[in-house]
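[1] The following block contains a protein sequence and its predicted model.
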Amino acid sequence: MRPRDTILLTGFGPFPGVADNASQRFVPKLAHLAARRFSAHRVVARILPTDWERAPARLHDLYTRERPKLVLHFGVSPSASSYVIERVAHNTRKAAEDAAGALPRDGVVVRGGPDTLAARIPVEDVRERLDALGVPAVTSDDAGSYLCNALLYRSLIYAEQIAAPEAVGFFHIPQQIQPALLKSQAEPGVARFDWGTALIGGLEIIRTCLGRPPPSRRHVKNR
């Protein structure tokens, strides 16, 4: 029997100023749904420490052990009110403390590395398909200079050196995800990022990155 391809989903733990990281709760929920929806694949969910040294080391181990075919990272941003689809990672790190109180050893992610690396996902297709489902999303060329950006940069490097995933991307989400509303409570025509839309959107992100067609129209009503 042919082994199942692996989908790797990661989130982050707490860090200074964010005691409860929404991605730490979001990723396991998404993985649970994805394992049922994409049963031909093996879904692996891991929460990485928000640590300059340990996060890339853990990710390196995951690439080596899992040889994933799809890698999607999630993290929070104080400015996000929707999905923020990151287009690029920058070879830069700011002098900010991680969860262990440590500063980065260098101002760049990889010495001698390119200034930027493009995410390996169909960014516009993802945004358009989220929009079609009524899931708020925007694109971004600036993933910041903290752990989120550094992890995406490292992930793209590992994708070249260790495995060959079909897609590698990073998505910022709001620091707080609102409870899902009943259909009778939702305001018509207003896209709202809550647990319902977040998880619907997460499944659609995976579906798009796997190259699968969008859901049929009957599943996209009452948006």
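    Yep, it's here.
[2] only C-alpha atoms for contact and neighbour calcs from this point on.
    Will do.
[3] all helices of the protein, in order?
    In the chain, helices defined by DSSP state H lie at 22-37, 54-66, 123-132, 147-161, 195-209, listed in chain order.
[4] is it possible to export those helices to a markdown table including distance to residue 107?
    Formatted as a markdown table, the entries for the helices of the chain read as follows, by distance: least, Cα to Cα, whole Å:
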| stretch | distance to residue 107 |
| --- | --- |
| helix 22-37 | 26 |
| helix 54-66 | 15 |
| helix 123-132 | 28 |
| helix 147-161 | 11 |
| helix 195-209 | 32 |
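[5] Mean neighbour count and distance to residue 15 added to these, as a markdown table?
    Compiled in a markdown table, these are given as follows (neighbours: other Cα atoms under 10 Å; distance: least, Cα to Cα, whole Å):
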| stretch | mean neighbour count | distance to residue 15 |
| --- | --- | --- |
| helix 22-37 | 18 | 11 |
| helix 54-66 | 16 | 12 |
| helix 123-132 | 18 | 28 |
| helix 147-161 | 21 | 10 |
| helix 195-209 | 21 | 22 |
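[6] And these: which comes nearest residue 74?
    In terms of Cα to Cα, the element of the helices of the chain nearest to residue 74 is helix 22-37, at 6.0 Å.
[7] now for the helices of the chain, which one comes closest to residue 100?
    If you check each of the helices of the chain against residue 100 by Cα to Cα, helix 54-66 wins as the nearest, at 10.0 Å.
[8] if we can go back for a sec, looking at the helices of the chain, spot the one closest to residue 117.
    Among the helices of the chain, the nearest to residue 117 by Cα to Cα is helix 147-161 (6.7 Å).
[9] got another, please set it beside the one above:
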Amino acid sequence: MKRASKKLPIALVTGFDPFGGETINPSFEIARALDGATIAGHRIVGAELPTEFVRSLPALDALLRKHRPTLVIALGQAGGRSGISLERIAVNLIDARIADNAGAQPVDVHIVENAANAYFSTLPVKAMLSALRTANIPAELSQTAGSFVCNLVFYGLMHRLARARRDVRGGFIHVPFLPEQVQKVPGAASMPLMTMIAALRLCLETALTTKDDLHYAAGATH
């Protein structure tokens, strides 16, 4: 993989550490694999965030201050999903079905008090979806990023960009389990790591080169 010059503008890709009893998290494996790559004239910085309600956004803030990226894509693991999920909406809600890695399990609380109920991704999600499907990579637009730490980071990112960095595009993508995570569960959905890395390269290239998103029907009925 071609390594990038440090003088190039930066696109930030984040992933999470393992959680919920897993020993690996594909979201960070993708971010780690892309770290240092050159895509569409940008240097990719891949970084890990803690799967913790209290620590994840301060860690994101530190990365934003250090790298001042022109694009941010946060990644998360969504076990059970079979394709790349391009998230459209972050909601101002935490309702944790399980505890995070610090043992915290907030229920029915706002991420930011007295702030917007929701934010939309500013990534060209339909153009990204089209690129993925053209490459025969399973993908979908998703209307919910859940209510765990993934949604917290998605909402927190968009809240920060809306307030201080409107020139920076940002959003969130969920990825499936790796095959090794479901090897004891016959028929369970998964995707090879190399396919997910290729998918994110496509997403980054599309987001960095597409000014106006495509306009076509890609919604859901449920």
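    All right, it came through fine. None of the values given here were measured: they were computed from a predicted structure.
[10] Got a TM-score for the pair?
    TM-score of the superposed chains, computed with TM-score structural alignment, normalised by the length of the second structure, equals 0.80; 196 aligned residues with a Cα RMSD of 2.2 Å.
[11] Residue 175 of the first structure: which of the helices of the first structure is closest?
    Nearest to residue 175 of the first structure, of all the helices of the first structure, is helix 22-37, at 5.8 Å by Cα to Cα.
[12] How about residues contacting that closest one?
    Contacts with helix 22-37 of the first structure, where a contact means Cα atoms under 8 Å, 6 or more residues apart in numbering, come from 9-13, 41-47, 74-76, 173-177, 199, 202-203.
[13] hang on, the earlier thing: out of the helices of the first structure, which is closest to residue 106 of the first structure?
    Judged by Cα to Cα, the one of the helices of the first structure that comes nearest to residue 106 of the first structure is helix 147-161, at 11.6 Å.
[14] Now do that closest one against helix 54-66, angle only.
    When axes from the mean of the first three to the mean of the last three Cα atoms, to 10 degrees is applied, the directions of helix 147-161 of the first structure and helix 54-66 differ by 30 degrees.
[15] can you tell me what part of the second structure helix 147-161 of the first structure aligns to?
    Mapping helix 147-161 of the first structure onto the second structure (TM-score structural alignment) gives residues 149-163.
[16] mean deviation (superposed) between the matching stretch and the first structure, please.
    Once the two structures are superposed, the average separation between stretch 149-163 of the second structure and the matching residues of the first structure is 0.8 Å (mean Cα distance after the TM-score superposition for the first structure).
[17] starting at the chain centroid, how far to that stretch?
    Stretch 149-163 of the second structure has its C-alpha centroid displaced from the chain centroid by 11 Å (Cα atoms, centre = their mean, to the nearest Å).
[18] And for stretch 31-41 of the first structure?
    From the chain centre to the centre of stretch 31-41 of the first structure is a distance of 16 Å (Cα atoms, centre = their mean).
[19] What of stretch 133-146 of the second structure?
    What separates the centre of stretch 133-146 of the second structure from the centre of its chain is 12 Å, taken as Cα atoms, centre = their mean.
[20] which residues are in contact with that stretch?
    If you take Cα under 8 Å, 6+ apart as the criterion, stretch 133-146 of the second structure is touched by 82-90, 125-126, 129, 132, 151, 174, 195, 199, 218-219.
[21] before we move on, the earlier item: the helices of the first structure: which one's closest to residue 95 of the first structure?
    For residue 95 of the first structure, the closest of the helices of the first structure is helix 147-161, at 11.0 Å, according to Cα to Cα.
[22] before we move on, back to that, and for the match of helix 147-161 of the first structure, what's in contact with it?
    When contacts are defined by Cα under 8 Å, 6+ apart, stretch 149-163 of the second structure is touched by residues 51-53, 56-57, 60, 74-76, 90-94, 100, 111-112, 118-121, 145, 167-172.
[23] Return the subset of these lying in strands.
    74-76, 90-91, 94, 118-120, 169-172 (DSSP state E).
[24] ChimeraX command for the buried members of those?
    Per 16 or more other Cα atoms under 10 Å, the buried members of those correspond to this ChimeraX selection:
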select :74,75,76,90,91,94,119,120,169,170,171,172
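[25] Indicate which one of the helices of the first structure is closest to residue 5 of the first structure.
    Judged by Cα to Cα, the one of the helices of the first structure that comes nearest to residue 5 of the first structure is helix 54-66, at 9.0 Å.
[26] Superposed on the second structure, what's the mean shift for that closest one?
    Superposing on the second structure places helix 54-66 of the first structure at an average distance of 1.1 Å from its equivalents, by mean Cα distance after the TM-score superposition for the first structure.
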